[in-house]
Every structure is written in C-alpha cells, then in structure tokens.
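S.K.: I'll drop the sequence and a predicted model, then ask my questions.
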Amino acid sequence: MNNVIEFNPQKRTRRRPSLASQSIPVPRGAHLDQCRESWLLALESANKSPKTIRSYTDTAAAFIRYLRDNGLPCDAEGVQPEHVRAFLVHERHRTSPASADVHFRNLRAWFNWLCSDEVAERTSKSPVLKGDRPEVAKKVRQYVTVDEQKRLLAACRSNSFEDRRDRALLTILYDAGPRASGLMNVRYTPRNPDESDVDLRGRRIRIRLKGGDEHWVPLGAEATRALDRYVRARSAHSKAASSPWLWLGIQGVNTGHMTPEGLRDMLVRRCRDAGIRRRITPHDYRGTATHLLLADGASKDAVQRILGWRTPDMVEHYSDALADERARDIHRRHSPADRLAAGKQ
C-alpha cells in the first residue's frame, strides 16, 4: 500500500466568507430611528413650534429612509460626510435645490444635537459639513407696495365689524410685521389687565415668539387708532365676554378665535376685493416692515428689536433683497452730479 499523500499546492479549499467580511454595515452607535424619537422629545421640551418640529423630523425620517434603502450605516456613529452629501444630491434632483437646502439645515441641527456634550451619541465631529450646503439661486423677495396697501385698506373702509377688524389687522401687519401665529394668538381680557396682551395707552401688543419668549410689539398712532376702533366693535360680538382672544371670527366653527389660517384667508379675500391679482401673505408684511423701517433711517438694531428677532442675521435675511432699492433711493437724494449742478459741492 502506498501511504504517501500527494501534496498539490494548486488545490486549495475555498472557505466560506465570514459575516464580518460581507458588506453589511455594522452599527457602532445608537440607531437613528431611536435618535429621531429622542430629538422629537427634546424639540417639544424646548417648546419649538409644531411647524419647526415637523420640518426637522420629516428630514430625519427622509434621511433614515435613504440610508436604509441604499445599505448605508444607519446609526449615529456610522454616518459619514459622503453619506450626507449623497443624500443631498439625491434630494436636489428629486425635488429642488431649495428643498435640499432645508434638509441640509435640518440635518446640521440634528447632528449638532447628537454631538453635543449633553447628548454625546456621536464621538466624532458632525458629518454635515459647511462646504456641502446646496447652492440655491436667490430670488427677489416680494413686499407689499404702498399702492397695494392703500387699495387693501380702501377695500375695508366701512363701519362693519369685519371691516374694522380687517383694517386693524392690515395696519398692524404693515406697521410692525409681526408673525401670523404671534399676532393671531394675542389675548384680550379687559377685566383682567394683568393677563391681557393689549396695551392701547402704551401703544403696544404682546405676542409670543418662536420658543415661547414674550415680546411687546410697538404700534404707531394709526395702528393704535385702528385697533381701538376694532376693540369697540368687538365689545358687541357674541363671543366678546367668553373668548380670551383679541381677534374674533364671523363664520366657521370657532368664531371665538380667528386663527393664522383665517388671517391668510382674509388676505386672499381682500386682495380679490381690491383688484390685486397676486397673492399677498402675512409673511410678505414681515419683509415689508423691515424694508420700510430701514429705508426711513431706522438702525438695524432697532429693526431687530421691533420685529422680535434674536440675532441681526434675520434683519439681513429679510432686508438684503431690497437693499439695492434702498441704495437707489439714497443715490437719488445724494447724487454727486445733482449736488454739483445745484452748487452744493
């Protein structure tokens, strides 16, 4: 018998690849689904607006879905900048650069939270890099012109409850540009002045900003007169005694509280009555007030305080689109050639 075993170096037994060698993302941190739920709790605890919370959590859900569909890491530690970059490119092609930019800002807020010392779910720096922000073409911001405002006010010049209410709303929006939710949630309790948000003698109303901070909005003499006329008409409303809200409705389920949606509907109706073909929104007045105050010489710090913004960046955001118009107006008043011809140089 031949007990010699022939050795053939060409033949090698194939070994089955281990699970570790296959391209399966191995979680290294908390799953993003759970992080999303925790972030929701944190946002609610911080008293963020429902609209802001919905935007943040919708972005988180879309990002998780993209990672899962493409076999990418779906945990707080495993996400890399290239994963975020690919998601933003995908969203830019699927929707628009503006939508991708919203996702970028929301993801930046989420991962900054995950990287914070308080949460510490990610030990490395945020994968949302500043250089990956989508480029969005700037559009000229629309604002309410003097002619449009005059036509809107003329459309509600009668002495009826509805016209007094709408004229007061239009005047306050034009005068100080408050946010729709803040304006429509002003309380009016004349029997309990300490809880009332209306101070006619002080020419101001108190609104609640994003995050719950209270802010007194100053009113000019005309806005105060319009509000005073409405308050007198309000006293005859059937819900005047029972409703704690300043703005009352005349139709619908809840006439005891006119909502931001009711304000938007009012503007649509008044634009139609005034023969204005374009759509004017409450938010258009925010930029309008900013532009008009700056054009009349108000400082950026004063405008920031009047509009209730926490940082001066928001003043730039709302006023930049109309800066060229303000510059042209300044040039008309200080034209070097005109001054020379007039003998002022």
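M.R.: It's in.
S.K.: going forward, measure contacts and count neighbours with C-alpha atoms only.
M.R.: Noted.
S.K.: Leaving out the residues flanking it, which one is nearest to Cys156?
M.R.: Asp163 (4.6 Å; CA to CA, 6 or more residues apart in numbering).
S.K.: Secondary structure element holding that neighbour?
M.R.: Using DSSP states H and E, Asp163 maps to helix 161-176.
S.K.: So which elements touch that helix?
M.R.: Under the contact criterion of 3 or more CA pairs under 8 Å, 6 or more residues apart in numbering; DSSP states H and E, helix 161-176 touches helix 146-154, helix 221-234, helix 282-295.
S.K.: how far out from the middle of the chain is it?
M.R.: 23 Å (CA atoms, centre = their mean, to the nearest Å).
S.K.: List the contacts of it.
M.R.: Helix 161-176 is touched from outside by 149, 152-153, 156-158, 178, 217-220, 222-223, 226-227, 229-230, 233-234, 247, 250, 266, 282, 285-286, 288-289, 306-307, with contacts defined as CA atoms under 8 Å, 6 or more residues apart in numbering.
S.K.: Got another one to weigh against that:
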Amino acid sequence: MSGDRVDPGRAVREWLTHLDVEKGRSRHTLAAYRRDGDRYLAFLAGRGIDDLRAVTEADVTDFLVHLRTGDDDRPPLSTTSAARSLVAVRTFHRFLALDATLTADPAAAVSPPAGPDRLPKAISIEDVDRLLSVASVGDDASALRDQALLEILYGAGARISEATGLDIDDLALDEGVIRLRGKGNKERLVPLGTYAAAAVSAYLVRARPALATRGTGTPALFLNTRGGRLSRQGAWGIIHAVADRAGLGGRVTPHTLRHSFATHLLDGGADVRIVQELLGHSSVTTTQIYTKVSIARLREVYAGSHPRAR
C-alpha cells in the first residue's frame, strides 16, 4: 500500500463497480449496498475521518451503535436491518483488504447484532383438528390426497420436500412406519399414527389409482391431477387452500405443521432427543428451540392459573 490517502468516496465507488462488474450483483443488491455505503461515509465524515487508513475497529463498532440508536436525520434501524448494513460495511472493508488498498481490516472482528430468538410458530391441537377435519371433507381423489398429505405433515413431522419425495415403497403401513429422506438424503423411519395411516390407506385404495391413470407411471406416493409427482409448490397450494377453508389462512404453512408436531410431542412429555430423531435433526441443539415454545406455553398457563402469578 502506498502512503497516499485512501479517499472514502472513491473507495466506495470502486467497491460498487467491483460488485457490479466482477460479482454480477443484482440491481436491487447494488442499490442497498449503495445506501449502506453512503450512510457509512456520512458517519465517518461526521467524525472527521477522510482517510480510510484511519478507521479503527472502534469506529466500525460505533457505526453499528449509531445504526441502532439513529439520529436527527434517520430513525434507528431494527436488529435485522442494522445487521444487514454492517454486513455491507464488512464486505466493503474486506474488499479493500483483499485488493491491498488497506493492510488491515478494521471491520473483520465486529459481529452483527444478535436478533431475538424466533420461536417456531405452532398452532393449537384444536386448530390442527379443525384443519384436518376440513381436509377430510369430500370423497374425490384430490380431497383424499390432500387429507393424506396433511396427516403425514403433521402426524410424522415431515418437511414438505420429504412428503412430496415419498415413494410408495417408503410406506410400511402394516408396521405403522414410513421412511423419510431428509437433508443430505439421510433416511429415517418415523412412526405413523392410526389417523395418518388410515388417511394414506384410503388415498392409496380410492384415489391414487385414478390419478395414476392420467400419467405415465411414477413411484411417487402423492400425485398431481396430471398423474405426475406432486411438487412442493403444489403441496403449498393445497395447504393454503385447506387453511383458508378452515379459517386459518395466513397462519399455516408446511413448516407450521412440522413445528406443531414437535411442540405437541414435547407438551405431551416426549424426550427432546426422541423428538430430535423424529425430526431428523443432526444436533439436539436445533431441536431445543422447541423446548422454548413449550416453556412459553407453561408460563402462559401458569400466569393464567396460579393465584400468586399475577
């Protein structure tokens, strides 16, 4: 690096050109990074810094604090927005370090703010019953398929990709289990309750053969109206339609049913490591977030029931 001053404005322009020409970033991403860069430059100028060689880790940390507190011209940013802006600044300084414009990266050790824990959204057992009851209305092939799909999503805690990826050979209804293929094509056997098993059996006998005649032959369990494998997008559409009919529109996604599966198991006393196996999580740490949901429910019940909780 030469002894010349590193002009902040020029450096940002070169960084944006690099992102555009060499990295091929989208117009939307470039606009967001440009806004972040302008705000960072204004912050540095307010501190009298006109040479990027003078920027320290403390300056970058203070910029993050500035984002979270705001000023007379701009309101404070949310944790998520502040984290995104900091990522832009870190990317900017990393570019300068890799380009040898600067010998050090003052932003490398500054971590984005941690957001609040986002607890999985589960619906109540009563809402699940209402959803599945609505799905069971009708005796045509699509209605029987839809009921079987939702029963597996909730009854086995399957991801939507796992459910749509099921083949007929993955079923062992006489043993009450199904084989799911999770992330990394990792297989696991999951028990299937009597309600789900009955729904799948009814679909296999009374619906799938009719759907299969419209296609060219596939081992897929769930078929679309053309006889091919039901896609993830098709399954999403089914769930949204059933949720709307049940008066739960906007509250139910495929993952909602998986979350509800795990939460209701833990509420019923299941061990977290058993739930980990059923969900196909490689680490129990991932599963433990569901225990927070159950604890939140316990606190709610306690607050509403114990005479000295209020």
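M.R.: Now that the structure is in, tell me what you want to look at. Just so you know, these numbers come straight off a predicted model, no measurement behind them.
S.K.: Buried deepest among the helices and strands packed on helix 161-176 of the first structure, which one?
M.R.: Among these, helix 282-295 has the highest mean neighbour count (mean count of other CA atoms under 10 Å), at a mean of 21.
S.K.: Read off where it ends up in the second structure.
M.R.: Taken onto the second structure by TM-score structural alignment, helix 282-295 of the first structure occupies residues 254-267 there.
S.K.: List the contacts of the matching stretch.
M.R.: Applying CA under 8 Å, 6+ apart, the contact partners of stretch 254-267 of the second structure are 120-125, 153-160, 236, 239, 272, 275, 279, 290-291, 293-294.
S.K.: How about stretch 197-204 of the second structure?
M.R.: Ala141, Leu144, Arg145, Gln147, Ala148, Leu149, Glu151, Leu173, Gly176.
S.K.: ok, so of those residues, who is nearest Lys23 of the second structure?
M.R.: Leu149 (41.6 Å; CA to CA).
S.K.: Aligned to the closest one, what sits in the first structure?
M.R.: By TM-score structural alignment, Leu149 of the second structure lines up with Leu169.
S.K.: How about Thr287 of the second structure?
M.R.: Using TM-score structural alignment, Thr287 of the second structure lines up with Val315 in the first structure.
S.K.: quick one: which helix or strand includes that match?
M.R.: Assigned by DSSP H and E, Val315 of the first structure falls in helix 313-319.
S.K.: Quick check: next helix or strand after that helix?
M.R.: Helix 313-319 of the first structure is succeeded, C-terminally, by helix 323-334 (DSSP H and E).
S.K.: Run through the neighbouring helices and strands of that next one.
M.R.: On the basis of 3+ CA pairs under 8 Å, 6+ apart, helix 323-334 of the first structure makes packing contacts with no helix or strand.
S.K.: Flag every buried residue along it.
M.R.: By neighbour count on 16 or more other CA atoms under 10 Å, the buried set for helix 323-334 of the first structure is Arg326.
S.K.: Figure out how far that helix is from the centre of its chain.
M.R.: Its chain's average C-alpha position is 29 Å from that of helix 323-334 of the first structure, according to CA atoms, centre = their mean.
S.K.: and what of stretch 81-93 of the second structure?
M.R.: 21 Å.
S.K.: Repeat that for stretch 42-62 of the first structure.
M.R.: The answer for stretch 42-62 of the first structure is 12 Å, by CA atoms, centre = their mean.
S.K.: which other residues reach that stretch?
M.R.: The list of residues contacting stretch 42-62 of the first structure from outside it, by CA under 8 Å, 6+ apart, reads Asp33, Arg36, Leu40, His103, Asn106, Leu107, Trp110, Lys210, Gly211, Gly212.
S.K.: One more pass at 10 Å, please.
M.R.: 32-33, 35-37, 39-41, 63-66, 68, 87, 91, 100, 102-107, 109-110, 113, 181, 209-213 (CA atoms under 10 Å, 6 or more residues apart in numbering).
S.K.: In terms of helices and strands, where is Ala241 of the first structure?
M.R.: Using DSSP H and E, Ala241 of the first structure maps to neither a helix nor a strand.
S.K.: count of residues packed around it?
M.R.: 14 (other CA atoms under 10 Å).
S.K.: Distance of it relative to Arg234 of the first structure?
M.R.: Plainly put, Ala241 of the first structure is 10 Å away from Arg234 of the first structure if you go by CA to CA, to the nearest Å.
S.K.: show me where the second structure has helices.
M.R.: Using DSSP state H, the helices of the second structure run over residues 8-17, 27-46, 57-69, 79-98, 125-135, 141-155, 160-164, 194-206, 208-212, 232-245, 254-267, 272-279, 284-287, 289-305.
S.K.: Figure out which of the ones you listed is closest to Pro113 of the second structure.
M.R.: Nearest to Pro113 of the second structure, of the helices of the second structure and by CA to CA, is helix 79-98 at 5.9 Å.
S.K.: which strands and helices sit next to that closest one?
M.R.: Applying 3 or more CA pairs under 10 Å, 6 or more residues apart in numbering; DSSP states H and E, we find helix 79-98 of the second structure packed against helix 8-17, helix 27-46, helix 57-69.
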